[in-house]
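Engineer: Below is the sequence, then the predicted model.
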Amino acid sequence: MDWLRTLPGVVFWWGWGMVALLAAGSLYATWWARRNAKVIGAQTPRDVSDLSEGLHLAWGRTVGPELAAPLTRRPCVWWKAEVWESVREADASGKYRHVWRQIAQEESDRPLLFGDDRTWAAVWANGATVMSSEWSDWRGQNFPPEDRSPPLNASGAPGGGIRHDVQGTFGPRFRYVEQTIGIDVPFFALGEVTRSDPALYQPDDEDDDDADPDAGFGDDGGSGDLWRPEPSRLGQFPTPDDVIAADMSRATWSVTAARGKPFLLSTDHPDAISAEQELGAKGGLIMGGLFAATAMLLLWLRYAS
């Protein structure tokens, strides 16, 4: 291994740093998965009607709002959609290749409502780890997709954003990934539970005669026309505040992220999630150990007398 000892310091430490970074990332993933499994295992699912304030694993059935996913138009209470486009670019050697480049990523902006026959709770999915009940991953030549009824998967999760592909010049131009949570399906939410006062979201009883009916919209800079929001790449408009207020007025409880704790939303039973996290932790520990051992071996080979 004399060549390893004679490598320029910059080259050696760059390579060693990459191995060390992989070790640290794997060990962090192990810690993160073990923490999730521990917190989930310590919680007993509680009906929404039996909740109290604090960290809880609430469960019920999804009740609203009734939405339509943007790519497939499937009915749901929550959706997340991504669109990737195949583009041709040159690598460092000047050779061309096709890679996937993300051109759109959105999720529904309304609170998800779930509960039982007596009480409902609201939760915002933004910032949470969401395990959806259904998902589709398909490809096509147009955007929006011409195929609005792709195969539907009810287990697992879609693959990550794979940049490189072997489809070549004549392969599909777009890749679509859509995840949804269906209507009236079992739903679990792990987070900080606080009481939500529905009265805070009720419209005022008294009308203000001096109120501007177009308040909330800006002008166009002098033409006299009112500015209104443009649709997103997926054809979605921001949800008006009064619609969100109507959603929240139906909920007695709100579930939000707890400081230093996992924030998890899932249609799978917590036992299955905990087992999956433990399995991931074991895999991360093995990979982290291998990378850490490799980093130590490289140091020993370079500096051992």
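Structural biologist: Perfect, thanks for sending it. Residues are numbered from 1 along each chain as shown.
Engineer: From now on I want contacts and neighbour counts done on CA atoms only, so please keep to that.
Structural biologist: Noted.
Engineer: which residues of the stretch 201-305 of the chain fall in strands?
Structural biologist: 253-256, 264-266 (DSSP state E, counting those that start in this stretch).
Engineer: Identify all contacting residues around the longest one.
Structural biologist: Strand 253-256 is contacted from outside by 48, 120-124, 189-196, 263, using C-alpha atoms under 8 Å, 6 or more residues apart in numbering.
Engineer: hmm, try it at 10 Å
Structural biologist: 48-49, 51-58, 111, 113-115, 119-128, 189-198, 248, 263-264 (C-alpha atoms under 10 Å, 6 or more residues apart in numbering).
Engineer: hang on, residue 138 is in a helix, isn't it?
Structural biologist: No: assignment of residue 138 by DSSP: H, G, I helix; E, B strand; the rest coil gives strand, placing it outside any helix.
Engineer: Who are the contact partners of the residue nearest to it when sequence neighbours are not counted?
Structural biologist: Spatial nearest neighbour of residue 138, excluding adjacent residues (C-alpha to C-alpha, 6 or more residues apart in numbering): residue 176 at 5.4 Å. When contacts are counted by C-alpha under 10 Å, 6+ apart, residue 176 touches 71, 81-85, 102, 104, 136-140, 143-145, 150.
Engineer: for this protein, what spans make up the helices?
Structural biologist: 2-6, 9-41, 241-248, 270-303 (DSSP state H).
Engineer: The last one: how far from the chain's middle?
Structural biologist: It stands for helix 270-303. 25 Å (C-alpha atoms, centre = their mean, to the nearest Å).
Engineer: my guess is residue 150 contacts residue 136, does it?
Structural biologist: Yes: if you go by C-alpha atoms under 10 Å, residue 150 and residue 136 touch, sitting 6.5 Å apart.
Engineer: any common contacting residues for those two?
Structural biologist: 71-72, 176.
Engineer: picking that back up, among the contacts of strand 253-256, which lie within strands?
Structural biologist: The members of the contacts of strand 253-256 that map onto strands under DSSP state E are 54-58, 113-115, 120-123, 189-195, 264.
Engineer: mind checking how far the residue nearest to residue 138 is from residue 152?
Structural biologist: 13 Å (C-alpha to C-alpha, to the nearest Å).
Engineer: Overlap in contacts, these two.
Structural biologist: 136-138.
Engineer: Residue 302: which of those is nearest?
Structural biologist: residue 137 (46.5 Å; C-alpha to C-alpha).
Engineer: Which parts of the stretch 51-200 of the chain are strands?
Structural biologist: 54-64, 67-68, 75-76, 78-90, 96-107, 112-115, 120-123, 129-131, 134-140, 174-181, 186-195.
Engineer: what comes into contact with the third one?
Structural biologist: Contact partners of strand 75-76, identified using C-alpha under 10 Å, 6+ apart, comprise 62-69, 133-134, 179-185.
Engineer: For PyMOL, write the selection for the buried entries among the residues you listed.
Structural biologist: Of the contacts of strand 75-76, the buried ones go into a single PyMOL selection, burial set by 16 or more other C-alpha atoms under 10 Å:
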select buried, resi 62+63+64+65+67+68+69+133+134+179+180+181+182+183+185
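Engineer: here comes the other one, which I'd like you to weigh against the first:
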Amino acid sequence: MSWLHEVPIVVFAFALGLALLLAAIGFGMAIWSSRITGALRGRTPVPVNSLTEGYHLAYGKATGPMLKSPLTRRPCVWWSVRVWEREIVTRQNSDSARERHVDWVERRHDKSSRVVMCTQGFVNCAVQPSGMTLVVPTEVRDWQGKKLPPEDRDPPAQPGTAFASTSLADRGYLIVGGKLQGDRYRYREEIIVPNSELFVLGQVERVNQRQWAEDEEPPPDPSILAGQGSHVSDEENADAAPAPFDEADKFAADIEEDVEAPGQYSGWSEEADRRGAADMRQAQWMIGPQKGKPYIVAVQAPEHWVGMPQLAGKGGWVIGVAFAALAAFMIWARFGAA
């Protein structure tokens, strides 16, 4: 214990801070896992066509809307993608010498913004895509490549789990002439495929169809159609007039939104708003996050994957208690020991 008295206070503070950080991570993992397992405990899945308002575990079939994933272009009803790029980073070490390191830098982290339609019988429930505490997808793909978008559109898939591994066997790289050679990008894509079983734990509300009704625009003024009462030329009117929106345009717009180029993040648009309203008009129920409670979307019944959060919770408590005890011992040895 004498070395704890002798080490510089800066070194001691760093070691103590590291122990406290690891303890906090362990306790955080344990609490997060306990919230999930506690929320699921004793719950019986309720079919979508038997829902009532409240916090429920609903189940049905994922029926739409039909999307395509951005990287592999797989048919899906929900997707999540992450893209990293390898970069050369220059840092100064403790001796003021400059060292070069190669790090992964995240370039994209994005999810689909369309609701997932969960169906049972003739009843539809719109599952909100934001605020999810945990997602158990159908498939996970994690691979590397040299280009963006990836040249390999058909990498091997792994079944989705409650805690999908984020580690990947790095195929290596070389620095030649100050430039990186080898795999430059890492891609990760998770999807829920159509017709998957869907179990959703969240707050259920009845959809107010009047809220999502199509707005009826008043008929245009005949004088405007005739070109009267306006000082704008016919050519300017023609330039300003929006192009007609037909089914071919609609299909192209769907593909453009759902298979956008990596690095381009989806955002609000009138077209996205219009399609969101169209989705909601098909639903009788809506399910989404409830403040203070887990919001879970899974393609498997909870009994098939809840063991992983339970195991993670136990491990978190062990890690948290161990490093908290270590931190307490360090404080006692430094300041309290005779």
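Structural biologist: Perfect, thanks for sending it. All of these numbers come straight from a predicted model, not from anything done at the bench.
Engineer: circling back: among the strands of the stretch 51-200 of structure 1, which is nearest residue 282 of structure 1?
Structural biologist: Across these, residue 282 of structure 1 has its closest neighbour in strand 129-131 (20.0 Å, C-alpha to C-alpha).
Engineer: if we can go back for a sec, between residue 150 and residue 136 of structure 1, which is the more surrounded one?
Structural biologist: residue 136 (20 against 15; other C-alpha atoms under 10 Å).
Engineer: So what does that one match up with in structure 2?
Structural biologist: Residue correspondence to structure 2 (TM-score structural alignment): residue 136 of structure 1 is matched to residue 141.
Engineer: thinking again about what came up before, quick one: buried ones out of the contacts of residue 176 of structure 1?
Structural biologist: 71, 81-85, 102, 136-140, 143-145.
Engineer: ends of stretch 100-117 of structure 1, how far apart?
Structural biologist: 46 Å.
Engineer: Could you do stretch 279-290 of structure 2 as well?
Structural biologist: Start-to-end, stretch 279-290 of structure 2 (C-alpha to C-alpha) is 21 Å.
Engineer: go on, stretch 131-142 of structure 2?
Structural biologist: 23 Å.
Engineer: still on that earlier bit, how much space is there between the residue nearest to residue 138 of structure 1 and residue 43 of structure 1?
Structural biologist: Noted for residue 176 of structure 1: a distance of 36 Å to residue 43 of structure 1, by C-alpha to C-alpha.
Engineer: Which member of the shared contacts of residue 176 and residue 152 of structure 1 is positioned nearest residue 94 of structure 1?
Structural biologist: residue 138 (30.3 Å).
Engineer: What residues does the closest one make contact with?
Structural biologist: Applying C-alpha under 10 Å, 6+ apart, the residues contacting residue 138 of structure 1 are 83, 145, 147, 149-152, 172, 174-178.
Engineer: again, only using 8 Å
Structural biologist: 150-151, 175-177 are the contacts of residue 138 of structure 1 under C-alpha under 8 Å, 6+ apart.
Engineer: before we move on, what about residue 289 of structure 1?
Structural biologist: 23, 27.
Engineer: Map it onto structure 2.
Structural biologist: Match for residue 289 of structure 1 (TM-score structural alignment): residue 321.
Engineer: Relative to residue 328 of structure 2, how far out is its match?
Structural biologist: Between residue 321 of structure 2 and residue 328 of structure 2 the computed distance is 10 Å (C-alpha to C-alpha).
Engineer: again with residue 235 of structure 2
Structural biologist: 79 Å.
Engineer: Of those two, give the one with the bigger neighbour count.
Structural biologist: Ranked by neighbour count (other C-alpha under 10 Å), residue 235 of structure 2 and residue 328 place residue 328 first, with 14 against 8.
Engineer: May I ask you to confirm that residue 55 of structure 2 is in contact with residue 205?
Structural biologist: No: when contacts are counted by C-alpha atoms under 8 Å, residue 55 of structure 2 is not listed as touching residue 205 (9.1 Å).
Engineer: can you pull the contacts of the aligned partner of residue 199 of structure 2 in structure 1?
Structural biologist: Using TM-score structural alignment, the equivalent of residue 199 of structure 2 in structure 1 is residue 188. Taking C-alpha under 8 Å, 6+ apart, we find residue 188 of structure 1 in contact with 45, 57-60, 264-270.
Engineer: Just the buried ones out of these, please.
Structural biologist: 45, 57-60, 264-268, 270.
Engineer: State the pair within those that is farthest apart.
Structural biologist: 60 and 264 (14.3 Å).
Engineer: Tell me how far residue 155 of structure 1 lies from residue 41 of structure 1.
Structural biologist: On the measure of C-alpha to C-alpha, residue 155 of structure 1 and residue 41 of structure 1 end up 21 Å apart.
Engineer: Revised request: answer the last question for residue 179 of structure 1.
Structural biologist: 26 Å.
Engineer: Residue 140 of structure 1 now?
Structural biologist: 42 Å.
Engineer: Provide the aligned range in structure 2 for stretch 247-254 of structure 1.
Structural biologist: The aligned range for stretch 247-254 of structure 1 is 279-286, by TM-score structural alignment.
Engineer: So which bits of the matching stretch are buried?
Structural biologist: 279-286.
Engineer: One more: stretch 237-250 of structure 1?
Structural biologist: For stretch 237-250 of structure 1, using 16+ other C-alpha under 10 Å, the buried residues are 245, 247-250.
Engineer: Turn the residues you listed into a markdown table, including distance to residue 276 of structure 1.
Structural biologist: Listed next are the buried residues of stretch 237-250 of structure 1 as a markdown table, based on distance: C-alpha to C-alpha, whole Å:
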| residue | distance to residue 276 of structure 1 |
| --- | --- |
| 245 | 36 |
| 247 | 33 |
| 248 | 33 |
| 249 | 36 |
| 250 | 34 |
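Engineer: Closest to residue 30 of structure 1 out of those residues?
Structural biologist: residue 248 (36.7 Å).
Engineer: surely that closest one meets residue 111?
Structural biologist: Yes: the criterion here is C-alpha under 8 Å, and residue 248 of structure 1 meets it with residue 111 at 7.3 Å.
Engineer: Which residues are in contact with each of those two?
Structural biologist: Listed as contacting both residue 248 of structure 1 and residue 111 by C-alpha under 8 Å, 6+ apart are residue 122.
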